[in-house]
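Enquirer: heads up, no residue letters with this:
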């Protein structure tokens, strides 16, 4: 009896070859899944006021009122001394304050001018008139201008900061950078300082914050003063 199938079409002869190819393909897929990494490039910034005071709850205690003081003693009767006409009474002589033409006039050589008191740098949270960021001039009120400036600074830092730098440095997880700078009397950003987990991140934060645009300076008691500003930067690297 002749076989029904062609011997060349028998796949059982190459079953071992197909099995080996399948194993190699599964190992390659598993290796790619283990080595695959993703990076979260979202950048978050928060505004921190240096001089914000913590509200402390003061317990209400009952005040003990001291007893009223005793009434003052009655005044002693005034003794009126009668002076007889024959007794001589010394009179007080009032000297004239008018100057005489013969007296020497003293000349004043120099008059010292009063030096204006210089106001020290004021934190951003307690400044009377906050610095005005370009584009926030139309905001009404000090609080509105303060909120507008904080929002614009956050947008500027998110746009300019290189968040991929942390991944290139081999850092993982949440990275926090604390930046402090001053807006001087002319509205320029100066004295930028940063603290970060890596010196490269500190340099990047100083570079970005130093490039902030010139602002209208803040005022305290109607005079331009330096304003201290703190900016925490936070982002996550996976």
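Expert: On my side now, so go ahead. Remember, it's a predicted structure, so these values are computed and weren't measured experimentally.
Enquirer: drop to CA atoms for contacts and neighbour counts, all remaining ones
Expert: Fine.
Enquirer: so where do the helices sit in the chain?
Expert: 15-35, 142-160, 164-168, 199-210 (DSSP state H).
Enquirer: residue 208 and residue 43: what is the separation?
Expert: 14 Å (CA to CA, to the nearest Å).
Enquirer: before we move on, what about residue 151?
Expert: 14 Å.
Enquirer: and if you look at residue 195?
Expert: 17 Å.
Enquirer: okay, now the one to match up with it:
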């Protein structure tokens, strides 16, 4: 891969977007459920996030929230290979921690 897809503003902006977009499910707060949800998705040739799915998760409610946030991500700069936009698979961890 010559150029990996990039979230607008880079890696730091991606982490900030996730942190500010997550709404901790109330049921998980009440029951003290925490953990990492791993979401796999593809950044397509247009930079759109498609085919998002849960790779691993401690709880279905956390999965649903992490998927919602990933599916609402703004458009990325697509990955490029030999000057052509290409599909690139990605997996990101979404960390749920109770304060």
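Expert: Sure thing, it's come through. Nothing here was measured: the structure is a model prediction, and the numbers come from that model.
Enquirer: now the TM-score, please.
Expert: TM-score of the superposed chains, computed with TM-score structural alignment, normalised by the length of structure 2, equals 0.84; 97 aligned residues with a CA RMSD of 1.8 Å.
Enquirer: would you format the helices of structure 1 as JSON lines with distance to residue 185 of structure 1 and mean neighbour count included?
Expert: Output for those, formatted as JSON lines (distance: least, CA to CA, whole Å; neighbours: other CA atoms under 10 Å):
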{"stretch": "helix 15-35", "distance to residue 185 of structure 1": "53", "mean neighbour count": "10"}
{"stretch": "helix 142-160", "distance to residue 185 of structure 1": "17", "mean neighbour count": "16"}
{"stretch": "helix 164-168", "distance to residue 185 of structure 1": "34", "mean neighbour count": "14"}
{"stretch": "helix 199-210", "distance to residue 185 of structure 1": "16", "mean neighbour count": "17"}
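Enquirer: mind checking which of those helices is nearest residue 182 of structure 1?
Expert: Of all these, it is helix 199-210 that lies closest to residue 182 of structure 1, at 10.2 Å by CA to CA.
Enquirer: contacting residues around the spatially most central residue of structure 2?
Expert: Residue closest to the average C-alpha location in structure 2 (CA atoms, centre = their mean): residue 70, at 4.1 Å. For residue 70 of structure 2, the contact set (CA atoms under 8 Å, 6 or more residues apart in numbering) comprises 18, 39, 49, 52.
Enquirer: which ones among these lie within strands?
Expert: Within the contacts of residue 70 of structure 2, residues falling in strands by DSSP state E are 39, 49, 52.
Enquirer: the last one -> structure 1?
Expert: Counting by TM-score structural alignment, residue 52 of structure 2 corresponds to residue 192 in structure 1.
Enquirer: nearest spatial neighbour of its match, skipping sequence neighbours?
Expert: Closest residue to residue 192 of structure 1 apart from its sequence neighbours, by CA to CA, 6 or more residues apart in numbering: residue 181 at 4.3 Å.
Enquirer: so how far is residue 72 of structure 2 from the counterpart of the one you found in structure 2?
Expert: Using TM-score structural alignment, the equivalent of residue 181 of structure 1 in structure 2 is residue 41. From residue 41 of structure 2 across to residue 72 of structure 2, the span is 12 Å (CA to CA).
Enquirer: cool, and residue 55 of structure 2?
Expert: Using CA to CA, one gets 18 Å for the distance from residue 55 of structure 2 to residue 72 of structure 2.
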